[in-house]
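Q: dropping the sequence and predicted coords here.
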Amino acid sequence: MNRAPPQTIRSVPLTVPSKPATGAGRSIGTILVDSGRLSPPDAQRILDFQRERGVRFGDAGIALRLISDDDVRYALSIQFGYPYLARGSTLSRELVAAYQPGSRPVEQLRELRSQLMLRWFDTGADRRGLAIVSAGAGDGRSYIAANLAIVFSQLGERTLLVDADMRAPRQHHLFNLGRTAGLSDMLAGRAGLEAVVGIETLQDLSVLPAGAIPPNPQELLGRQDFSKLLQSLGEDFSVIIIDTPPASKCADAHTVAVRAGAALVVARQDRSSVPQLARFTNGLREFGVALVGSVLNDVKFASGSASAAN
């Protein structure tokens, strides 16, 4: 049976685009009242307490137990046009860059983002793709890929997160997308742009899930169709972050890294094998992959220490 050619990718807006901060010029109290999180009488009580004690509105409201930390973070996200997920969101709690943007792990990811912009994404118009790879399983590639994509989108970069782990995919779980069409379906010519999902609550971020688990992921990724797809998607996105399977399980990570042109290597503290990691990175270099950074995870899927490396 002849395989149907993949659908041509055309330039269309796939993300929820950035927009000016609608809360600019509005106080925290006004934002909370307008959103129904705070009643006008309680807002006045907070204002009176604020004047008496000389403290910030948020601190006054929390002290009076009329608002929560989450309310304050919500109001600040509106004031500064900063995507933020409230605790009641259906997206996974592993997305710490959206739930806890001020936490230390997320600050470390921002530092890594700055290094990656300087070393890869800002160094050439064709440098848009970055594969997130690791030598072994359980190192936290999906966690790093998802949160790194979020911090890039928070910078205002049109960002696409691609789940190229067509063996044990996780991104559709993290973003609560369900079992929808995805990368495998696009490469098999069974789906088009509708497989790319804009994340409404996170401006400038879209996700291309893995899709149906195919019997031949290595062959799908090894075809020129995958390279052409990445090139086409690069017309719509300035940053493409690609999640991959562990290199110890299959050769998919090598293939994806070669197609992307660059890789960020993830290792897990007190777990990753140094000899295995050395063999893996040497293999990537032999294939001409630019190794633009590394991440050392110190806790599985929860927090990590991120650092750029040559």
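A: Structure received.
Q: for the rest of this, base every contact and every neighbour count on C-alpha atoms.
A: Will do.
Q: test my guess that Val292 contacts Ala262.
A: Yes: assessed by CA atoms under 8 Å, Val292 is found in contact with Ala262 at 6.7 Å.
Q: what sits in contact with each of those two?
A: Taking CA atoms under 8 Å, 6 or more residues apart in numbering as the contact rule, the neighbours common to Val292 and Ala262 are Trp120.
Q: and the comparison structure, right after this:
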Amino acid sequence: MELRDYVRILRAGWILVVVMALAGVAAAAIFSLVSKPQFKASAQVFVSTQSGGTVTDLVQGSTFTQQRVKTYAGLVTTPIVLLPVISNLHLSTTADDLAKSVTATASLDTTLIEISATSPDPVQSANIANGISQSLTNVVQNIESTGSQSAEVKLTRVQEAEVPSAPVTPNVPIDVALGLFLGLALGVGVVVLRHTLDNRVRSDQDVQTISAAPILGGIMYDAKASKRPLIVQDDPRSPRAEAFRTLRTNLQFLDAGEGARCFVVTSAIESEGKSSTASNLAIALDNAGHRVIVIDADLRRPKLATYMGLEGAVGLTDLLIGRADMEDAVQQWGQGGLHVLPAGSVPPNPSELLGSAAMQSLVKRLEGQFDYVLFDAPPLLPVTDAAVLSKFAGGAIVVVAAGRTHRSQLAAAVTALENVGVRLFGFVLTMLPAQGPHSYGYQTYGYGPVYAQDDVTVGKESRRMMHRRVRGLSG
């Protein structure tokens, strides 16, 4: 992924990142409040050796001392040094437990040993550091002494531990900063991981990774879509209606200059909005003055007649089996040039009917009578109806529901069309969010708030007048 992909991912999941960062800060603050303060005191011991006055003796003595310093620093946490301290200070602890709160460090190329002790009591921390420095001096003196000769190595405490005035832990600013950093890192990691594991199509970039076919339009999500499926007619000034008019405009530029245009509107899976897309697109084309027919070719779960408010007892099935004429099955909708052919009776063999010679003959007949022929076809993955029908039409338009359709499902649908040699005109993204990084359409250009403030209700008479004005302008 490129940098802009990560930016887009973080824009989509910024709320989670902020929540995780705040959680990290809160956890660090709580930890700082409940943690018992710890105080640290340090003492320094100087290590020296007795040597002759020559330069060689001085160099050898210095080298010997530096080698011994590391050994003496290791003795600090041993029981031989700690047990006398525990006894002298009357500490209720063991040598092993005390060693956990004591550290000894020897700086490189020096003969100094820094002994530090940590304790909840500041006075006790200073007493322990001073006691250990004195105990280490005595232990080394005893170890280095041989017989009646005094030790050549001498330890001298050069810095006495003072009582600390402030605890070393908890350090609230550092703890909060660390909690913020860890929260941000965890939040970013979760957002990126969730995006990587999420296989759903959410934007046009996801679609373009699957197919080079263009994005013809994007339809925003509408919670009231089930109550007003024909948004172009019911609320023509809404952003969603404007999105269908944009789709109409893009569709008019496909293969400009040819005759009748026949499209199969389908999807990968069900409930992606293909029926509402086909019906609203048909109304938008009709408003532009075109002669349009929209056909419900979903012979398994027909919806178009219900959406359009028409009687669907007689329709496509009856035409294909010769039980009805076109004049009896096709119904005019509105005052313009829009006609609707419902599905009719649900047959036992939908795929065979849609792939029959009668269907091919009907498509040619409709292309000769209308400017646009739109088929509302079943989804591609559950059944083969749409792929079979698309061979007779000019091509297919695939509707993709953002946040619902998986990329693997869309890829399988595209492959199903390619396997039968069907032309894929493009995609229509539906259920897009109105705001955010995955938004699409007029909200991006700032028209959305104007339309969103309007609550337009168009009556039957005003709808007729609107049809007349549009037809007059197009004529």
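A: Nice, I can see it. If you're wondering where the values come from, they're calculated on a predicted model, not measured in any experiment.
Q: thinking again about what came up before, between Val292 and Ala262 of the first structure, which is the more surrounded one?
A: The neighbour comparison of Val292 of the first structure against Ala262 (other CA atoms under 10 Å) goes to Ala262, with 25 against 19.
Q: identify the residue of the second structure aligned to that one.
A: Aligning on TM-score structural alignment places Ala262 of the first structure opposite Gly395 in the second structure.
Q: now do the contacts for the residue nearest to that match when sequence neighbours are not counted.
A: The shortest distance from Gly395 of the second structure to any non-neighbouring residue, by CA to CA, 6 or more residues apart in numbering, is to Arg423 (4.7 Å). Counting by CA under 8 Å, 6+ apart, Arg423 of the second structure touches Gly394, Gly395, Ala396, Leu417.
Q: name the nearest of these relative to Ala126 of the second structure.
A: Ala126 of the second structure lies nearest to Leu417 out of the contacts of Arg423 of the second structure, by CA to CA, at 81.2 Å.
Q: quick one, helices of the stretch 101-250 of the second structure?
A: Remark: helices assigned in the stretch 101-250 of the second structure by DSSP state H, counting those that start in this stretch are 122-144, 172-197, 204-208, 231-234, 239-252.
Q: mind listing the strands for the first structure?
A: Secondary structure of the first structure (DSSP state E): strands located at 129-133, 159-163, 197-198, 205-208, 239-243, 262-268, 290-299, 303-307.
Q: average gap between the fourth one and the second structure?
A: Just to be clear, that refers to strand 205-208 of the first structure. Per the superposition on the second structure, strand 205-208 of the first structure and its aligned residues are separated by 0.4 Å on average (mean CA distance after the TM-score superposition for the first structure).
Q: matching residues in the second structure for that strand?
A: Using TM-score structural alignment, strand 205-208 of the first structure lines up with residues 338-341 of the second structure.
Q: which residues sit against that stretch?
A: 282-283, 286, 290-296, 315-316, 329-333.
Q: could you pull out the helices for the stretch 351-475 of the second structure?
A: Under DSSP H, counting those that start in this stretch, the stretch 351-475 of the second structure gives helices at 357-369, 385-390, 407-419, 448-452, 460-474.
Q: packing partners of the longest one?
A: Helices and strands touching helix 460-474 of the second structure, as assessed by 3 or more CA pairs under 8 Å, 6 or more residues apart in numbering; DSSP states H and E, comprise helix 274-287.
Q: start and end residues in the first structure for the helix it packs on, please.
A: Across the first structure, the stretch matching helix 274-287 of the second structure (TM-score structural alignment) is residues 141-154.
Q: which residues sit against the matching stretch?
A: 82-83, 94-98, 109-110, 113, 132-134, 158-161, 170-171, 202-205, 239-244, 266, 301.
Q: now that stretch on the second structure. Mean distance?
A: Superposing on the second structure and averaging over aligned pairs (mean CA distance after the TM-score superposition for the first structure), stretch 141-154 of the first structure comes out at 0.5 Å.
Q: now do that stretch: distance to the chain's middle.
A: 3 Å (CA atoms, centre = their mean, to the nearest Å).
Q: buried sites along it?
A: Applying a neighbour-count criterion of 16 or more other CA atoms under 10 Å, one finds 141-154 buried in stretch 141-154 of the first structure.
Q: need the residues you listed in CSV (columns: distance to Glu52 of the first structure).
A: As requested, those are arranged in CSV below (distance: CA to CA, whole Å):
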residue, distance to Glu52 of the first structure
Arg141, 50
Ser142, 48
Tyr143, 45
Ile144, 45
Ala145, 47
Ala146, 44
Asn147, 41
Leu148, 43
Ala149, 44
Ile150, 40
Val151, 39
Phe152, 41
Ser153, 40
Gln154, 37
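Q: closest to Arg271 of the first structure among the residues you listed?
A: Closest to Arg271 of the first structure, out of all of those and judged by CA to CA, is Arg141, at 14.0 Å.
Q: buried among the contacts of Arg423 of the second structure? Need that as a selection in ChimeraX.
A: Entered in ChimeraX, the line below selects the buried ones among those, by 16+ other CA under 10 Å:
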select :394,395,396,417
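Q: can you lay out the contacts of Arg423 of the second structure as JSON lines showing distance to Ala129 of the second structure?
A: JSON lines is the format used below for the contacts of Arg423 of the second structure (distance: CA to CA, whole Å):
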{"residue": "Gly394", "distance to Ala129 of the second structure": "89"}
{"residue": "Gly395", "distance to Ala129 of the second structure": "86"}
{"residue": "Ala396", "distance to Ala129 of the second structure": "83"}
{"residue": "Leu417", "distance to Ala129 of the second structure": "81"}
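Q: for Ala95 of the second structure, state which of the contacts of Arg423 of the second structure is nearest.
A: The closest of the contacts of Arg423 of the second structure to Ala95 of the second structure turns out to be Leu417 (CA to CA; 78.1 Å).
Q: residues contacting the residue mapped onto that closest one from the first structure?
A: In the first structure, Leu417 of the second structure lines up with Leu284, judged by TM-score structural alignment. Each residue near Leu284 of the first structure by CA under 8 Å, 6+ apart is listed here: His254, Ala257, Val258, Ala290, Leu291.
Q: out of those residues, grab the one that's most surrounded.
A: Ala257 (26 neighbours).
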